[in-house]
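*Asks:* I need the structure of the sequence given here:
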Amino acid sequence: MIRRCQGTNRREWVVDIEADGVSTPSAARRRVGALLKEVRLRTDLSLEEAATAIQRSAATLSRLERGRQQKVRILEVTALLDHYRSTRKDAFSAAEQEHILQLTERSTEREWFRQYGGPMTTENAARYAEYENDASVIRSFEPELVPGLLQTRGYAEAVTDAAFSGGDVPADQRARVVDLRIARQEEILSRPPGTLRFDTILGELALRRRVADVEVLREQLERLLRDSSAKRPDITIRIAPIELGHHALVGGPFVVMDMADPEENGVVYLETRGDPLFLDSDDTVDRFRGLYTELSAAVLTAQKSRALITRILKDLH
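*Replies:* So this is what the prediction gives:
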């Protein structure tokens, strides 16, 4: 939790990690970086000057400040704080120092999804899992496939096999990809009521695409009906019907996530033919939130979406 110090524009951090909205190691790592950057700016030191003081490159310190350094070392953080204090004695308070060190300690804990090896432990996949794990609101637009958080195991196996159809990924690693996807569902969607809202818009094509045999699709549609029922008030599923037109599909799938930590920007995730993009500037996140709102107004309501899923399910043969 962050508050303004009385009589000044300077912010002070309250030493209460849970009240601060920082409940995971990845969120703690990003917060450590943001706070270290704020302290550095108070001292008027450049990235290069601060990095030289701890015998690191400016690129390494930049990754640390952006929360992209996978291993945040307490000795390095302590060395940085010592240097900042030697540069400016009032750069931070004792409470702020304690808070940063507590967050650093929290950031060294192992994330639950790191136990799954294979292709899904690449940097980009792990980064997505971190953001998803730390989100309070997830908005997903998927014109052609059911999103991973709502996939049945059979559906997940089919789309994973298709994604790795080149044969370079062994069967056991493909199985770990699916295991991670199911574990993500159990971890993310089993949170206490009110802690996460998952809102997704699916293209009608995603409901009709035969990724495997008819029984796999039938099971998947039944799962969507269960997840969109009144028993799951934190999940909203809406369908973009085919007759809506091509304009709704322009730009392809995207995900907009709001973080549980109120001090963090949201993030937009875009899949591309190359590496996926993670965009976190305020303007970009706001633009995609607005795009999602526009799509929400154009597609079927949740009730009509359930009716369409039911009709497609009845027509399966």
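*Asks:* rest of the way, CA atoms for contacts and neighbours
*Replies:* Fine.
*Asks:* roughly how far apart are Phe141 and Leu80?
*Replies:* 42 Å (CA to CA, to the nearest Å).
*Asks:* next up, for comparison:
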Amino acid sequence: MTRLLSPAVYRRMIAFELQRMRKAADITQQEAAEKLGCSRVRINHFESMRNLPRSADVEVLLPYYGAAERVEEFRDVIAMLKDVPHASDLARLAEVPRGFDIYLGLEQGAHSIRSYEAMIFPGLLQTPEYAGALMRGHDDDLPEEEAHRRTELRLARQQVLARQGTPLELTTVIDESVLRRRIGDARIMREQFDHLLEMSARNNITVRILGADVGVHPALHGPFTLMDFAIPGDPGVVYLEDRLGGRYYEDADEIDEYIGVMEHLLARSLEESESRRLLRQAREELIR
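*Replies:* Have a look, this model is predicted:
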């Protein structure tokens, strides 16, 4: 089978489809477990990406769900993933927060990403020196070698923006306060502005600035990321991160809530041309 998506997205597809087909057949996890001769927890692990089912498992479950015609498709995907590590290859470049290894794989296979950035410029659009200054400032005790590895990881992630055939579609809303928050010295900030202006000219990248005069808005709880995948019926994922790690929201109602917030932010943020004007203005202020 030809690989078109990242392994993490294929794993997600299997988990999502197993859950969708079971629910469509009005079968509980306990009933599925009894049919397979296992615990309900094992079925839950199949449906949450924790464990990949065996071919023998789907040969029993799919006919039970009324989807016998998809057994061969699932066997092919499982065989392809059998020798692929669960964690993203990128996660081997440096230590990552809890849950971020899954994020890396999903990011590499996402069709589109929409994000709100309240504190820093988005990782996919950072320069090496801006990223490095962040890594070192985030942890004063971080060894220089590890800071370098984490910076290299961040840069490696950016290759998805130039992915062959289907580059990632990135839309990001950046709070105006990020433009005024100095990370590193003035030279690092100027280079970051130049890079952001250059990247925002690409067809697959949209940068919008949420002006300081907007005041109260529904994303004052902080930054978030919405990921969409090329999987029919998959509502996507919302990812939130704090200092200790990340967490995901995958229920359709939860995702719809964040989609509504993103639409609100886009409606109130500056248009692309005005956003670029403000970026240039902020850059010039560093020279004065």
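*Asks:* care to give me the TM-score?
*Replies:* Laid over one another, the chains give 0.86 as their TM-score (TM-score structural alignment, normalised by the length of structure 2), with 285 aligned residues with a CA RMSD of 2.8 Å.
*Asks:* Could you check which of Phe141 and Leu80 of structure 1 has the larger neighbour count?
*Replies:* Ranked by neighbour count (other CA atoms under 10 Å), Phe141 of structure 1 and Leu80 place Phe141 first, with 26 against 20.
*Asks:* Show me what that one aligns to in structure 2.
*Replies:* Per TM-score structural alignment, the equivalent position to Phe141 of structure 1 in structure 2 is Tyr116.
*Asks:* contacts for the host helix or strand of that match?
*Replies:* Using DSSP states H and E, the element containing Tyr116 of structure 2 is strand 112-117. Strand 112-117 of structure 2 has contacts (CA atoms under 8 Å, 6 or more residues apart in numbering) with 107, 168-175, 178, 219, 222-229, 262.
*Asks:* Quick one, which of these are buried?
*Replies:* Those of those that meet the buried threshold are 107, 168-175, 178, 219, 223-229, 262, by 16 or more other CA atoms under 10 Å.
*Asks:* what helix or strand is Ala32 of structure 2 on?
*Replies:* helix 29-36.
*Asks:* Can you name the next helix or strand after that helix?
*Replies:* helix 40-47.
*Asks:* That following helix - contacts with which helices or strands?
*Replies:* For helix 40-47 of structure 2, the helices and strands in contact under the criterion 3 or more CA pairs under 8 Å, 6 or more residues apart in numbering; DSSP states H and E are helix 7-24, helix 29-36.
*Asks:* Need the winner for burial among the ones you listed.
*Replies:* Sort the helices and strands packed on helix 40-47 of structure 2 by mean neighbour count, taking mean count of other CA atoms under 10 Å, and helix 7-24 sits at the top with a mean of 20.
*Asks:* mean deviation of that helix from structure 1?
*Replies:* On superposition with structure 1, the mean distance recorded for helix 7-24 of structure 2 (mean CA distance after the TM-score superposition for structure 1) is 3.3 Å.
*Asks:* so where is stretch 206-213 of structure 2 in structure 1?
*Replies:* The aligned range for stretch 206-213 of structure 2 is 236-243, by TM-score structural alignment.
*Asks:* Quick check: buried residues in the matching stretch?
*Replies:* Neighbour-count burial for stretch 236-243 of structure 1, counted by 16+ other CA under 10 Å, picks out 236-241.
*Asks:* Adding distance to Glu98 of structure 1 and secondary structure, write those residues out as TSV.
*Replies:* Supplementary listing: the buried residues of stretch 236-243 of structure 1 in TSV, determined by distance: CA to CA, whole Å; DSSP: H, G, I helix; E, B strand; the rest coil:
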residue	distance to Glu98 of structure 1	secondary structure
Thr236	41	strand
Ile237	43	strand
Arg238	46	strand
Ile239	48	strand
Ala240	50	strand
Pro241	53	coil
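*Asks:* For these, work out which two are farthest apart.
*Replies:* Thr236 and Pro241 (16.1 Å; CA to CA).
*Asks:* and the buried ones among the contacts of strand 112-117 of structure 2, which of them are in helices?
*Replies:* Under the assignment DSSP state H, those contribute 107, 178, 262 to helices.
*Asks:* okay, these in JSON lines with distance to Asp194 of structure 2 next?
*Replies:* Converted to JSON lines, those look like this (distance: CA to CA, whole Å):
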{"residue": "Glu107", "distance to Asp194 of structure 2": "24"}
{"residue": "Val178", "distance to Asp194 of structure 2": "15"}
{"residue": "Met262", "distance to Asp194 of structure 2": "26"}
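*Asks:* Return the closest of those with respect to Glu250 of structure 2.
*Replies:* Nearest to Glu250 of structure 2 among these, with distances taken as CA to CA, is Glu107, at 14.9 Å.
*Asks:* Would you quantify the distance from the residue lying closest to the closest one once chain neighbours are set aside to Arg114 of structure 2?
*Replies:* Residue nearest to Glu107 of structure 2 in three dimensions, not counting chain neighbours: Met227, with 7.4 Å by CA to CA, 6 or more residues apart in numbering. Going from Met227 of structure 2 to Arg114 of structure 2 by CA to CA gives 7 Å.
*Asks:* With Pro167 of structure 2 instead?
*Replies:* 14 Å.
*Asks:* any idea how far Thr225 of structure 2 is from the alignment partner in structure 2 of Ala156 of structure 1?
*Replies:* With TM-score structural alignment as the criterion, Ala156 of structure 1 lines up with Ala131 in structure 2. Ala131 of structure 2 sits 18 Å away from Thr225 of structure 2, going by CA to CA.
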